[in-house]
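Engineer: got a structure for you, letters missing:
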């Protein structure tokens, strides 16, 4: 299985490199076509020959890739061929140690809370008083 995977990666890499080289060669050819001078014509012919060679090489790599795809389809099914790792990361949930707050810290926290929500506290206090009055009268 590992051998097949390495072979597949090698073919993919070769195919990508060949396509990249072909694209670079074609780009150089276009640049030389625009600058039509005597020296560039011989260079242009050399690049055209190189492009033809790269196209043949690209077809060769694509043939190898197709052969690998067919080989992969005919491979027997087992755990290695059916399943693949989604990710390989382990995470441990560790609770941070909570320090006990001193009385001063608790008092300060309470004071800031009361200051922040003073309007809501008064509103709900009034609602509670109203509710108590309704219950006692009713």
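Structural biologist: Perfect, thanks for sending it. Only a predicted model underlies this, so the values are computations on that prediction, with no experimental measurement involved.

Engineer: please make it C-alpha for all contacts and neighbour counts, starting now.
Structural biologist: Will do.

Engineer: hey, where'd the helices end up in the chain?
Structural biologist: For the chain, the helices defined by DSSP state H cover 2-34, 38-74, 79-82, 103-116, 118-137.

Engineer: possible to save the ones you listed as a markdown table with mean neighbour count?
Structural biologist: Below are the helices of the chain laid out as a markdown table (neighbours: other Cα atoms under 10 Å):
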| stretch | mean neighbour count |
| --- | --- |
| helix 2-34 | 15 |
| helix 38-74 | 14 |
| helix 79-82 | 9 |
| helix 103-116 | 11 |
| helix 118-137 | 11 |
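
Engineer: measure residue 21 to residue 124 for me?
Structural biologist: Going from residue 21 to residue 124 by Cα to Cα, to the nearest Å gives 74 Å.

Engineer: what's the answer for residue 19, then?
Structural biologist: According to Cα to Cα, residue 19 and residue 124 sit 72 Å apart.

Engineer: also residue 53?
Structural biologist: Distance from residue 53 to residue 124, by Cα to Cα: 84 Å.

Engineer: another structure for you, compare them:
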């Protein structure tokens, strides 16, 4: 799956680019609200801080900015030298979620989100681009 994520200070929107069958599907997290939209109509999808495939990218970005660092180390992942960070976060239900992220240079390569040692989601980044909005946020 190929996605884009646009993030401002208050919102994050992840949009599916491929596969074609899902292209245009987007999930927007604003505060604690999650909105799913596809080709027009929108569907309120609950709390934005609960870990799900729809909001895992914004959740990871927030973890990188605000999470408590549990572990830091260097690790090679798929022949790429990476900085490995394990970050402690709390979801909307008050449950602890550990976000482990492998970073090459400044870009994420891979991430895992787990609760109580059980893997919830894994994310493999094939491309990552960060841009600033006109407001410099």
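Structural biologist: Yep, that arrived. What you see is a predicted model; the values in this text were computed from it and never measured.

Engineer: any idea what the TM-score comes out to?
Structural biologist: Here the superposed chains carry a TM-score of 0.20, computed using TM-score structural alignment, normalised by the length of structure 2; 43 aligned residues with a Cα RMSD of 4.1 Å.

Engineer: quick check: residue 3 of structure 2 touching residue 16?
Structural biologist: Yes - if you go by Cα atoms under 8 Å, residue 3 of structure 2 and residue 16 touch, sitting 4.4 Å apart.

Engineer: apart from its neighbours in sequence, what residue is nearest residue 108 of structure 2?
Structural biologist: Nearest residue to residue 108 of structure 2 in three dimensions, chain neighbours excluded: residue 102, at 5.9 Å (Cα to Cα, 6 or more residues apart in numbering).

Engineer: for that neighbour, give me its contacts.
Structural biologist: 75, 77, 82-85, 108-111 (Cα atoms under 8 Å, 6 or more residues apart in numbering).

Engineer: now name the helix or strand holding it.
Structural biologist: Assessed by DSSP states H and E, residue 102 of structure 2 sits inside strand 96-104.

Engineer: tell me which helix or strand comes right after that strand.
Structural biologist: As the chain continues past strand 96-104 of structure 2, the following element, by DSSP H and E, is strand 107-115.

Engineer: now the angle from that next one to strand 96-104?
Structural biologist: Strand 107-115 of structure 2 and strand 96-104 are oriented at 160 degrees to each other (axes from the mean of the first three to the mean of the last three Cα atoms, to 10 degrees).

Engineer: and the helix or strand just after strand 107-115 of structure 2, what does it pack onto?
Structural biologist: For strand 107-115 of structure 2, the following helix or strand on the C-terminal side (DSSP H and E) is strand 118-124. The contact analysis (3 or more Cα pairs under 8 Å, 6 or more residues apart in numbering; DSSP states H and E) places strand 118-124 of structure 2 against strand 107-115.

Engineer: name the residues of the strand it packs on that are buried.
Structural biologist: Across strand 107-115 of structure 2, burial judged by 16 or more other Cα atoms under 10 Å covers 108-114.

Engineer: relative to residue 41 of structure 1, how far out is the closest residue in space to residue 21 of structure 1 that isn't next to it in sequence?
Structural biologist: Using Cα to Cα, 6+ apart and skipping the chain neighbours, the partner closest in space to residue 21 of structure 1 is residue 54 (7.5 Å). Going from residue 54 of structure 1 to residue 41 of structure 1 by Cα to Cα gives 20 Å.
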